[in-house]
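*Asks:* Provide a 3D model corresponding to the input given below.
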Amino acid sequence: MGNKSEVPGFLLFDMSELTDSQFSLLLLIFLIYLMTLTGNLLIILLINTDANLQTPMYFFLENLSILDICMSSIPAPHLFYSYLTQTFSITYSNCRVQIFFLMLFATTEVCLLAMMSYDRYVAICYPLHYINIVDKKICAILTSCAWIIGLGYALVHTLCTLRLNFCYVAIIKGFFCELYQLIQTSCSDSFINILIIYVMASVVGVIAFFTISTSYFRVFRVILHNKFNKGRTKGFSTCTSHLTVIIIFYTTFIFNYFQPKTNRSAAAGLLSLTYSMFTPCLNPIIYSLRNTELKNALRRTLTNRRFVFLK
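*Replies:* Modelled structure (predicted):
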């Protein structure tokens, strides 16, 4: 039996098939990527320059924006390169790099969204003690834990791919490399790899789901018993933004990874692009449209820049 060294790379099947609509698709991806970079960089800039946004909630939001930029930067550059050179393949080493960073950023975002729900829970249920409970040190610890969990998750799965053998021309049905598709192309026993995927994904998923559901159950209970509290109503407005992001991210992620793999179509490949590119593009729009403080910070920044320019 051969090994992975016999395989120079993998053919990205979905990209090679879209011969008639490549330009339209790449143009759409470019516009989405440009919007993602612009929106998330603007949020990072506002949070770092406006004194009113120096709170734990915006610290987490800044990290989410960083993750969104990183997530969308995994498929986009290689797709542009593939179109320009008309080479719809990827080397084995580059495929593993894509998988590593995809899992790193996706897992970190899953953990960060759960931590943001805990932050909203404390802010609404214990507003008088919020600053003392969720201080800068706790924010740094929670965010570091999210990145460490993501790094550990990605490292374990990437190292496990080293044991796989590829003894034929491999075709990955997608627009970029994903772990399950890589495992499916292997001609060696991949039971251990799949088992590790389900075990680790279940642990991370259950903990994140429990944190989010418990936090928002208590948040909604408090809000329903305090309908006329303006502060909590304002907090609830922020919660709806966060819940919208969670629903979009988890829905596209679950639909992509819990569908039958034997019949994976180009539509499924587009679904992968949705959670890796379209969702990061939506996040800054969702937060900016529903967040008064962000909109006010943008107005102050534009006013100050106009004043400096006129001066």
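*Asks:* please make it C-alpha for all contacts and neighbour counts, starting now.
*Replies:* OK.
*Asks:* give the other helices and strands that the host helix or strand of residue 219 contacts.
*Replies:* For residue 219, the element it lies in under DSSP states H and E is helix 191-225. Helices and strands touching helix 191-225, by 3 or more Cα pairs under 8 Å, 6 or more residues apart in numbering; DSSP states H and E, are helix 92-125, helix 136-160, helix 230-257.
*Asks:* what comes up buried for that helix?
*Replies:* Buried residues in helix 191-225, defined by neighbour count with 16 or more other Cα atoms under 10 Å: 193-194, 197, 204-205, 208, 211-212, 215-216, 219-220, 223.
*Asks:* next one: stretch 243-251
*Replies:* Here stretch 243-251 shows 245, 246, 248, 249 as buried, counting by 16+ other Cα under 10 Å.
*Asks:* ok, the residues you listed vs residue 70, which is closest?
*Replies:* Distance to residue 70 across these (Cα to Cα) is lowest for residue 249, with 15.1 Å.
*Asks:* for comparison, sequence B:
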Amino acid sequence: MMMEKLIHTSNVTEFILLGLSSRPEDQKPLFVLFLVMYLVTVVGNLLIILAIRADPQLQTPMYIFLSYLSFTDICFTTTIVPKMLANFWSEKKTISYAGCLTQMYFLYALGNTDSCILAAMAYDRYVAICDPFHYITTMSHCRCASLLICSCSLSHLHSLLHILLLKLLTFCDSNVIHHFLCDINPLLKLSCTSTFFNEMVIKTEGLVVLVTPFLCISFSYIRILVAVIKMPSAAGKYKAFSTCGSHITVVTLFYGSIFYVYLQPLSSYTVKDRVATIVYTVLSSMLNPFIYSLRNKDLKQGLRKLMGRRKF
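*Replies:* Got it, this is the predicted structure:
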């Protein structure tokens, strides 16, 4: 009976995604823009993965985490952009009920995996700078694997919880989503049953899952900052800051847009949130390879070796 209730809870069989613009003249330029962004994202992150895998000098925890972050970014963007591109050419701009929940599942599972990996990378930098003599034992292969498994498992469980709660809601009136993807806030606004429990879970469990990695990152960088200030050598300070600068930039871009979207009341959800959503779903994934490679000599060298092999 419970399974039947979970399956037959909605009269709506599909949703309409309004996208970023309803004007016909905007569709082709937006298609070209997001196609280019998607291709750059896939190629850029794929090059990062291949460079790290191919270079023995890059087989360290920091770069292993980075390769998994790049892989997650490719999957994360693929969850969103192909459907966007199809809708730019479609008049209906529809997505099935099951397709909508599936997209939302992977949106949260992969997005939170990204968040946890960024926290693991911050912890890695903390150990490398604040406790360098125990780095090899602390950041062992077993510890790195455990951090990656936990990042993935907890994120998928979190996503599954919210999908199951959404399945209990009824969507019987409007099926128009004022967004370019299936996100939880626009969907809750469409429900014709009470969303009180869903909102309470978002404000408790959801807030913990969202904020905890950020707090871990903040704590790591506070400790790093204190340790760097105590360094007597200016060259040592510069080296420490340079190894963390790229990661701080990515964290600021990613979490700044996420907090803007999700740390506000459901009723205040507006078109500005769609633009902010682009930042952490598409723009951040596209920029990550450039941010990490431009200021990292080892990664630059790894990319040169990779490109040299391909030419050969």
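*Asks:* circling back to that earlier point, could I get the helices and strands packed on helix 191-225 of the first structure as TSV with distance to residue 66 of the first structure?
*Replies:* Shown next, in TSV, are those (distance: least, Cα to Cα, whole Å):
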stretch	distance to residue 66 of the first structure
helix 92-125	10
helix 136-160	12
helix 230-257	15
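*Asks:* pick the most deeply packed of those.
*Replies:* Among those, judged by mean count of other Cα atoms under 10 Å, the one packed with the most neighbours on average is helix 92-125 (a mean of 22).
*Asks:* Provide the aligned range in the second structure for the helix or strand just after that helix.
*Replies:* Per DSSP H and E, the first helix or strand lying C-terminal to helix 92-125 of the first structure is helix 130-133. Under TM-score structural alignment, the match for helix 130-133 of the first structure in the second structure covers residues 135-138.
*Asks:* re earlier: make CSV from the buried residues of stretch 243-251 of the first structure and add distance to residue 17 of the first structure to it.
*Replies:* As requested, these are exported to CSV (distance: Cα to Cα, whole Å):
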residue, distance to residue 17 of the first structure
245, 32
246, 32
248, 28
249, 27
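*Asks:* what is the nearest of the residues you listed to residue 277 of the first structure?
*Replies:* Among these, and counting by Cα to Cα, the member closest to residue 277 of the first structure is residue 249, at 10.6 Å.
*Asks:* which one in the second structure is aligned with that closest one?
*Replies:* Checking TM-score structural alignment: residue 249 of the first structure goes with residue 254.
*Asks:* tell me the contacts of its match?
*Replies:* 279, 280, 284 (Cα atoms under 8 Å, 6 or more residues apart in numbering).
*Asks:* tell me the residues of the second structure aligned with stretch 161-170 of the first structure.
*Replies:* Stretch 161-170 of the first structure maps onto residues 166-175 of the second structure, going by TM-score structural alignment.
*Asks:* do stretch 66-74 of the first structure as well
*Replies:* By TM-score structural alignment, stretch 66-74 of the first structure lines up with residues 71-79 in the second structure.
*Asks:* that stretch against the first structure, how far on average?
*Replies:* Comparison of stretch 71-79 of the second structure with the first structure after fitting gives an average deviation of 1.0 Å (mean Cα distance after the TM-score superposition for the first structure).
*Asks:* that stretch: how far from the chain's middle?
*Replies:* Chain-centre distance of stretch 71-79 of the second structure: 8 Å, with Cα atoms, centre = their mean, to the nearest Å.
*Asks:* what do you get for stretch 166-181 of the first structure?
*Replies:* 21 Å.
*Asks:* how about that stretch: buried residues?
*Replies:* 166-168, 170-179, 181.
*Asks:* residue 75 of the first structure: which of these is nearest?
*Replies:* residue 176 (5.9 Å).
*Asks:* check contacts around the closest one.
*Replies:* Residue 176 of the first structure touches 12, 75, 79, 95, 98, counting by Cα under 8 Å, 6+ apart.
*Asks:* residue 301 of the second structure matches what in the first structure?
*Replies:* Using TM-score structural alignment, residue 301 of the second structure lines up with residue 296 in the first structure.
*Asks:* just checking, residue 178 of the first structure touches residue 101?
*Replies:* No - shown here, residue 178 of the first structure and residue 101 do not form a contact pair, counting by Cα atoms under 8 Å, at 10.3 Å.
*Asks:* a strand runs through residue 90 of the first structure, doesn't it?
*Replies:* Yes - counting by DSSP: H, G, I helix; E, B strand; the rest coil, residue 90 of the first structure is located in a strand.
*Asks:* which ones are touching it?
*Replies:* 9, 10, 11, 12.
*Asks:* where does the second one land in three-state SS?
*Replies:* Think residue 10 of the first structure. strand.
*Asks:* show me what it aligns to in the second structure.
*Replies:* So residue 10 of the first structure corresponds to residue 15, using TM-score structural alignment.
*Asks:* what sits against its match?
*Replies:* Here residue 15 of the second structure is in contact with 94, 95, 96, 97, 100, 175, 176, 177 (Cα under 8 Å, 6+ apart).
*Asks:* what's the counterpart of the first one in the first structure?
*Replies:* To tie it back to what came earlier, the one meant is residue 94 of the second structure. Using TM-score structural alignment, residue 94 of the second structure lines up with residue 89 in the first structure.
*Asks:* hang on, its match packs against residue 12?
*Replies:* Yes - under the contact definition of Cα under 8 Å, residue 89 of the first structure touches residue 12, with a separation of 5.5 Å.
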